[in-house]
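Novice: what follows is a predicted protein model with its sequence.
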Amino acid sequence: MHTPLDRPAGKAGRREWVGLAILSIACLIYSMDLSVLFLAMPAIVTDLDPTAAELLWINDIYGFMVAGFLVTMGTLGDRIGRRKVLLAGASAFGAASIFAAFSTSAPMLIVARACLGVAGATIAPSTLSLVVNLFADEGERNRAIGVWGTAFALGGLIGPLIGGVLLQYFHWGSVFLINVPVMLVLVAAAPFLLPEYRSGSAGRIDLPSVALSLATVLPVIYGFKKIATEGMTGTHLLPVAIGLAVGALFIRRQQRLADPLIDLALFKIPAFTASLLVNLAGVFFVFGIFLFQNQYLQLVLGLSPLKAALWSGLPGLVFTVMSLQAYRITNRLGSVRTVLLGLVVNAAGAAAMGVAAYHQSLFGVLCASGLIAIGFVPVILTTTGLIVGSAPPERTGAASALSETSAEFGGALGVALLGSLGSVVYRFEMDGADLGALPPPMAESSRSTLAGAVDVARTLGETAAPWLDLARGSFALGFAVSCALAAVTLVLLAAVARRVYAGAPAIESASSH
């Protein structure tokens, strides 16, 4: 039995749309905190003098805690009330923001960022599941999820921008203090604008399951982030293996519990499982491709960081516009056709990106980025709607959390694995390079990464050296190979998804649960 309170019937009114605006702003703040520190790092280093390890934890601990606690907080919302969990999380987020802003040491800031991550983990699943509760009409719900998704994407894009503006005039702690008024508004307005929803028959949260879920997610995310930045080694694969082993224990425990942290029966719903897989794969390839693109613009095409950021902003506009308009496509074509067509368009964009990368065309890369956005955004928003819509109402919070967790895993996997593939191609191509004129350490650096080759050329003043052209061509080939793999896999995924969705005839109305 479930207990919906104040759920709207039929078309949404002003109250629901204002509620959506507040939820979206909260989601934007949560997403923004993943990237807002990028420009503040130099000021933090000057003020707090962290060690290299402390600096890494200041930057990464927020994302780790968010990923680790998403499932727990989503399930907690289902059991004690989604609005209640959101209000508690927003209050904690505001308090932790003040704690972070006035930190006087690196360890204090690390603890504050960890607290922010735990609090932030309440926001994404709670806001998404409450959006589903606010909008009973399927067409309006698609539009609302698009607005929610736009806020999520914009948070990551404008985080560095807002951080830069604040740092120009204020202390670095200001990048955290901007969270406080937003959370105060959310806490004040939520009781009047947002519905409450909870399962009336759920048992207590199983604490050993919470511990096992953390011990599953955190090592895997940590390992893949290390692989992405430092390469694939046994040392970095070890935490991934440990996390997967603990994950097996977690699943066995869920099968035995009367009230599991994750209801494994959700994965027996074809629409849920297929949408979760498509969601993960879409994020996997987009994150991996755009990692290459950011490096490509600077290291291959020779753009300055500012010019690269400005050119990248053009596809970013396409992402934003598509996020706001994707609901029109979904409402016109239906969920299944939108997902399948979007996967094909995404595959075409990946193929075009590969061709443009190989031929080192700035115009081609930007056009391909736009095409990827046109395909990716409707897919990711529609599958998100299907994930939360195909789950029973009392499990919407947990389903929302699984959607967010799959995106975290997809992004980490895409950056790590596609980055590793590109590195393998680069090193294979550079094995035949004539680097005999370089000192051995410089030759090894040039064979390892394009960034190393560019740095060596800059040090020696040989920016037109033949081996540098080979290095750039090798990186472009690695980029193209990764894009080709993405294109083929996305087409195959579309074929698999089509078969799975065909076995779920009620899928078009899944989100009306």
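Specialist: Received it, and whenever you're ready, just let me know what you need.
Novice: alpha carbons only for contacts and neighbour counts from here, please
Specialist: Will do.
Novice: assign the residue of the chain positioned farthest from its centre to helix, strand or coil.
Specialist: Ranked by distance from the centre of the chain (CA atoms, centre = their mean), the top residue is Ala437, with 43.6 Å. Three-state call for Ala437 (DSSP: H, G, I helix; E, B strand; the rest coil): coil.
Novice: which ones are touching it?
Specialist: Neighbour list for Ala437: empty [criterion: CA atoms under 8 Å, 6 or more residues apart in numbering].
Novice: try it against this one:
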Amino acid sequence: MTSAMPSPPVGATYAGPDTPARLARAGARQWAALAALTLAVTLLAVDGTVLALAMPALTADLGATSAEVLWIGDVYSFALAGLLISMGTLADRIGRKRLLLFGVAGFGAASLLAAFAPTAGWLIAARVLLGVAGATLMPSTLSLVRNLFTDPAQRTRAIAVWSAGAAGGAALGPLVGGALLEHYWWGSVFVINLPIMLLVLISVARLVPESRNPDPGRFDLLGAALSVAAIVPPVWAVKHIAKTGVDPAGLLAAALGVGAAVVFVRRQRTLRTPLVDVTLFARRAFTGTVLASLVAIFAFSGLLFFFSQYLQLVRGYSPLQAGLRELPATLASIAVAVVAVRVITRLGVGRALAASLLVTAAGLGVLAVAEGATGYTCLAVGLVVIGLGIGIAFTASTDAILSTVPRERAGAASAISEMSYELGVALGIALLGTLHTVLYRAGLPDLSALGDSTREAVTESLAAGTPALVGAGEQGSLILAAARDAFAHGMQITSLVAAALLLLAALTAWKIIPSGRRP
């Protein structure tokens, strides 16, 4: 794309929302920089879901329990969500490009630790480090996009491309994992990060200009700690209570999170330069947009995590075959970048977001029906519909959030947007995953005829129970078929629950988010 006006100089810092620089249109260098930033966020999104197909293999290799499997899947997003606010504000202070480069290097190092993890606990710890490094990348990429593209129409288009990288990467993860697992061990899904991160490091260093808040104020260390304490303990409490029932540990963790959240909000109201401008949440439209974004990613990521296991454990596909059969969602979420700007311009943000959530809910409904039937066509249709809806929803919500703040607060606003995304991923895997596990166990047949170790494996998860039942003769085959039916039935109910949540979010978006059309 050619530049209609002189492009902002490299390294420029913009003072506020009313400066003439805001009218400058992006040129070829800015679009090339966008490509580098989108590659970074695509890799992060891939890393959030790439393990879905590897779960059966690493469960057997590392001897992971069902609780450890859930932690391996979602601790990455917990760390991301817990630190995004702090890292977004830190990026505004020390420079978004600088923090991004640090994060890229750290992400590569943590990938090596994860690839060669000897135990489930080691892998969980490595995933935490990946989340910490990822937290430095996510708000930096989005806030740099916000500063590179000052023209509103170009910014929406750039965010659509960025969103396609995020949504497409989440859907692409299982395909990448499947292709690697067909030929290599499960740790290869982390090794692949290294050459890509090297490319991102070189591209960002050469193409992306530095930007920061010229008057950032003091960094609130206590607030940063409170923001983590407000997110992680309550989600842990949900997982713990679902597994062991209500007990003092679960209640204490939930109370700790709620208390930290209350103190955090009160503290932010009193600071001159808060980590989060909580007054933004007094705007119904802003709050509605954040919640709608969170619910959309909640439904998509939580279901995708267990859908990959469904394709392998119930349908009997290999990792690569399962990844290829998830490709329709990937292609749809990427292709939607072409029409996202037109849809948002024609309908307005509120109506576009509501419509996209309705589309996603419809796709989940189709998927719920298809999971109980034979054949692949109906599954493919549901995945396409879900991909289209999620792609537009994420673009509309991200653009709406960033449009409410001046450029010097882009990092903090990006952190809120990204926190809703990553918290949605973490909660989706934790809550929908817990719901599915409960439904699976409730649907199991009588296992009293099995040996203790086999019965424990089947109750633990279908991934752990399948190898134990395969060699158990005719009785084992009958119980395995019943366990697969229980897994599929749990997927159907979980899909419908996610669809119901999306319908509620769509109604909220329609009612409270403005839909004024853009020129």
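Specialist: Received the coordinates, thanks. Just so it is clear, the model here is predicted, and its values are computed rather than measured.
Novice: for Arg458 of structure 1, see how far away the residue farthest from the centre of structure 1 is.
Specialist: 15 Å (CA to CA, to the nearest Å).
Novice: what residue of structure 1 matches up with Val314 of structure 2?
Specialist: When structure 1 is aligned by TM-score structural alignment, the residue opposite Val314 of structure 2 is Val300.
Novice: give me the nearest residue to its match, chain neighbours excluded.
Specialist: Arg472 (5.3 Å; CA to CA, 6 or more residues apart in numbering).
Novice: wait, the one you found sits on Gly302?
Specialist: No: if you go by CA atoms under 8 Å, Arg472 of structure 1 and Gly302 don't touch, sitting 10.1 Å apart.
Novice: biggest helix in structure 2 by residues?
Specialist: The helix that spans the most residues within structure 2, counting by DSSP state H, is helix 473-512.
Novice: just say helix, strand or coil for the corresponding residue of structure 2 for Ser97 of structure 1.
Specialist: By TM-score structural alignment, Ser97 of structure 1 lines up with Gly108 in structure 2. Following three-state DSSP, Gly108 of structure 2 is assigned to helix.
Novice: what about the strands in structure 1?
Specialist: For structure 1, the strands defined by DSSP state E cover 2-5, 196-199.
Novice: most packed of those strands?
Specialist: Mean neighbours per residue, mean count of other CA atoms under 10 Å, is largest over the strands of structure 1 for strand 196-199, with a mean of 24.
Novice: which non-adjacent residue is nearest Ala242 of structure 2?
Specialist: Thr434 (6.5 Å).
Novice: pretty sure the match of Ser97 of structure 1 contacts Met197?
Specialist: Yes: Gly108 of structure 2 is within contact range of Met197, at 6.4 Å (criterion: CA under 8 Å).
Novice: isn't Gly302 of structure 2 right next to Leu435, touching?
Specialist: No: using CA under 8 Å, Gly302 of structure 2 is not in contact with Leu435, being 10.4 Å away.
Novice: more crowded one of these two?
Specialist: Gly302 (27 against 18; other CA atoms under 10 Å).
Novice: mean deviation of stretch 480-495 of structure 1 from structure 2?
Specialist: By mean CA distance after the TM-score superposition for structure 1, the fitted stretch 480-495 of structure 1 averages 2.1 Å away from its aligned residues in structure 2.
Novice: what range in structure 2 does that stretch sit on?
Specialist: Residue span in structure 2 matched to stretch 480-495 of structure 1, by TM-score structural alignment: 492-507.
Novice: quick one: contacts of the matching stretch?
Specialist: Counting by CA under 8 Å, 6+ apart, residues outside stretch 492-507 of structure 2 touching it are 291-292, 295-296, 299, 303, 353-358, 360-362, 364-365, 367-369, 371-372, 432, 435-436.
Novice: distance between that stretch and the chain's centre?
Specialist: When distances are taken as CA atoms, centre = their mean, to the nearest Å, stretch 492-507 of structure 2 is centred 18 Å away from the chain's centroid.
Novice: would you mark the buried spots in that stretch?
Specialist: Of all the residues in stretch 492-507 of structure 2, those buried under the rule 16 or more other CA atoms under 10 Å are 492-507.
Novice: identify the residues contacting the match of Ser97 of structure 1.
Specialist: Listed by CA under 8 Å, 6+ apart, the contact set of Gly108 of structure 2 reads Asn193, Leu194, Met197.
Novice: apply 6 Å and report the result again.
Specialist: Residues near Gly108 of structure 2 by CA atoms under 6 Å, 6 or more residues apart in numbering: Leu194.
Novice: how close does it get to Val189 of structure 2?
Specialist: According to CA to CA, Gly108 of structure 2 and Val189 of structure 2 sit 12 Å apart.
Novice: same thing with Leu496 of structure 2?
Specialist: Distance from Leu496 of structure 2 to Val189 of structure 2, by CA to CA: 31 Å.
Novice: residue in structure 2 matching Val454 of structure 1?
Specialist: Checking TM-score structural alignment: Val454 of structure 1 goes with Thr466.
Novice: any idea what sits nearest that match, other than its immediate chain neighbours?
Specialist: Per CA to CA, 6+ apart, closest to Thr466 of structure 2 is Leu480, 6.7 Å.
Novice: you'd agree Gly443 of structure 2 is up against Asp485?
Specialist: No: with contact defined as CA atoms under 6 Å, Gly443 of structure 2 does not reach Asp485; the gap is 8.1 Å.
Novice: got any residues that touch both of these two?
Specialist: By CA under 6 Å, 6+ apart, no residue touches both Gly443 of structure 2 and Asp485.
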